[in-house]
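K.L.:
Next come a sequence and a model predicted from it.
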Amino acid sequence: MARSTFDLDVRGQLGVREQLALLSLPPRLRRRLLNNVSKRVRTMSRKNIRNQQNLDGSPFEARKNPEKGKKKMEAGLGKLLQVTSVTPDQAVLGWRNALTSWVAAQQHNGTSERRTAAQMKRWNRVPEGLAATEKQAKRLRRLGFKVRQAGKKSLSRPPVAWILEHVNYAQAGLLIRILSEEQSESTGKQSWEITLPKRQFLGASTERDTGLLLNQVLQQILNSPR
């Protein structure tokens, strides 16, 4: 399954002594530990996006057509990245919106697959301030973007208001790129072949780095007042 989250599990990341120290902590402090580590990994991931580099330090592969956009790649995904769940034993860093998570997986892992308009019919309401712009919404309509709206049996071109309510900025950018590239080949398509290179920004560089970060935060919690 394509990776769209960073899963932090304390098992296997700590030595025996550190694991014993961790088990001595109450659940609330173990949750705090994993939450803090996950947020630091989020900071590292966002730094990779700012620097436009992969986990190994290599630069992101450039866009095929640089004129299509000068904004930094994956910037929208970085803003939406958050700790989606945390327990005393495991934390997950990712995206709450299912479509955003799917987009992130394609960007992080690279992909070449066919997606259909019908497969993109399940959308979540977008939080205020993160929606697509009106300019993006109008362009999506011009490009023939269609979805199956509530109460309708067939795919239809949604109004601008629907797009602003259900599609966020990062999603709109990717869909515009997909539809624009396909538009030159054929109009009225209801499926698209998506080919994206790997741009691996999510996570720490290595498991060793994750272990070191986990140990560092553990020591801070052990040495802080309870």
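P.N.:
Cool, the structure landed.
K.L.:
contacts and neighbour counts: CA atoms only from here.
P.N.:
Will do.
K.L.:
Give the buried residues for the helix ranked longest in the chain.
P.N.:
Taking DSSP state H as the criterion, the chain has its longest helix at helix 27-51. Using 16 or more other C-alpha atoms under 10 Å as the test for burial, helix 27-51 gives 29-38, 40-46, 48-49, 51.
K.L.:
which other helices and strands contact that helix?
P.N.:
In terms of contacts (3 or more C-alpha pairs under 8 Å, 6 or more residues apart in numbering; DSSP states H and E), helix 27-51 is packed against helix 75-80, strand 82-86, strand 90-94, helix 207-223.
K.L.:
how about the ones you listed in JSON lines, adding mean neighbour count?
P.N.:
Formatted as JSON lines, those follow (neighbours: other C-alpha atoms under 10 Å):
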{"stretch": "helix 75-80", "mean neighbour count": "18"}
{"stretch": "strand 82-86", "mean neighbour count": "17"}
{"stretch": "strand 90-94", "mean neighbour count": "22"}
{"stretch": "helix 207-223", "mean neighbour count": "16"}
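K.L.:
looking at the ones you listed, which is closest to Tyr169?
P.N.:
helix 75-80 (6.8 Å; C-alpha to C-alpha).
K.L.:
for the closest one, the distance to its chain's centre please.
P.N.:
On the basis of C-alpha atoms, centre = their mean, to the nearest Å, helix 75-80 sits 7 Å off its chain's mean C-alpha point.
K.L.:
another structure for you, compare them:
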Amino acid sequence: MITFDLKGVLSVADRLKLAMLPPARRRRLLDKVMRQAVKDTRQALKMQSAPDGTPWPKRKKGRKKMLSRLGKGLNSHATPDVGTAGWKNKMAGQTAFKHQYGLPELYTKAKARKRSSKAKEAVDQSGPATRHQARLLRQLGYSITEGKRVKRLRKPGIAWIQKNMSFEQAGQTLKMLIAERRNQQPGKTSWEIKVPARPFMEINKQAVLDALAAEFNRRG
């Protein structure tokens, strides 16, 4: 959620002029400013960059766009004194805030299990293993035996895992590998995931001043 007060960018003289405007015109001015802020934010999300054009830090893995759906639920609202832009969906707002400022996210076992169960509900258990499962299997050292006469172990690639293992098989294998790891070393009860800052929301002060000048020059 962004809350914006026009007074923060105005000179004393402009503040006096603003105070002379009727409430309806002040609300119209703030509404125009916040609508432009929403438009600029959606453009930043589309371009995967900060408002000043600086590219965001890339994903550690994969090339899928970040926060690509956030722009759809973003809306603005204005009163004669304050303009706001944000999301009705609480989770979307929390995600936006976390990435805007680069805040760390604390994970617990319970939170991880809850996310995992939601993912299972959305995926066909008999379908192929997901790319995420395949990456985890490789990270945990999953290997297969091959060769007719001389048996040897080989670490299969992501494509092989997705082609030859079902979602359910990959899930069961992951459980066994994780259990083996836990028997070898103490398990964590919680861990922190660092989220790099990916700013995308900002009020363009020059646009505010231009809109204010236009409102002052408006007849009536």
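P.N.:
Structure received. Remember, it's a predicted structure, so these values are computed and weren't measured experimentally.
K.L.:
quick one: TM-score?
P.N.:
Once superposed, chain against chain, the TM-score is 0.62 (TM-score structural alignment, normalised by the length of the second structure); 168 aligned residues with a C-alpha RMSD of 3.7 Å.
K.L.:
What is the mean deviation of the longest helix of the first structure from its aligned residues in the second structure?
P.N.:
Following the fit onto the second structure, the mean deviation recorded for helix 27-51 of the first structure is 1.2 Å by mean C-alpha distance after the TM-score superposition for the first structure.
K.L.:
Tell me the counterpart residues of that helix in the second structure, please.
P.N.:
Aligned by TM-score structural alignment, helix 27-51 of the first structure corresponds to residues 23-47 of the second structure.
K.L.:
contacting residues around that stretch?
P.N.:
Under the contact criterion C-alpha atoms under 8 Å, 6 or more residues apart in numbering, stretch 23-47 of the second structure has outside partners 6, 18, 50-51, 53, 66-68, 70-71, 74-85, 200-204, 207-208, 211-212, 215.
K.L.:
Would you mind listing the buried residues in stretch 48-67 of the second structure?
P.N.:
In stretch 48-67 of the second structure, counting by 16+ other C-alpha under 10 Å, buried: Gln48, Ser49, Ala50, Pro51, Trp56, Met66.
K.L.:
Correct me if wrong: the fifth one contacts Lys65.
P.N.:
No: between Trp56 of the second structure and Lys65 no contact is recorded; they are 10.5 Å apart, counting by C-alpha atoms under 8 Å.
K.L.:
Now do the shared contacts for these two.
P.N.:
Joint contacts of Trp56 of the second structure and Lys65 (C-alpha under 8 Å, 6+ apart) are Gln48.
K.L.:
ok, so of the buried residues of stretch 48-67 of the second structure, who is nearest Ala159 of the second structure?
P.N.:
Nearest to Ala159 of the second structure out of the buried residues of stretch 48-67 of the second structure is Met66 (C-alpha to C-alpha; 23.5 Å).
K.L.:
that older thread, closest to Ile178 of the first structure out of the helices and strands packed on helix 27-51 of the first structure?
P.N.:
Closest of those to Ile178 of the first structure is helix 75-80, at 16.5 Å (criterion: C-alpha to C-alpha).
K.L.:
Tell me the residues of the second structure aligned with the closest one.
P.N.:
With TM-score structural alignment applied, helix 75-80 of the first structure matches the range 68-73 in the second structure.
K.L.:
Now do the residue nearest in space to the middle of the first structure against Pro26 of the first structure, distance only.
P.N.:
Note on the first structure: the residue nearest the mean C-alpha position is Ala104, at 3.7 Å, using C-alpha atoms, centre = their mean. Distance of Ala104 of the first structure to Pro26 of the first structure, computed by C-alpha to C-alpha, to the nearest Å: 34 Å.
K.L.:
for stretch 174-183 of the second structure, which positions count as buried?
P.N.:
By neighbour count with 16+ other C-alpha under 10 Å, stretch 174-183 of the second structure contains the buried residues Leu174.
K.L.:
what about the helices in the second structure?
P.N.:
Using DSSP H, helices in the second structure cover 12-20, 23-47, 90-101, 109-122, 131-139, 158-164, 167-184, 205-217.
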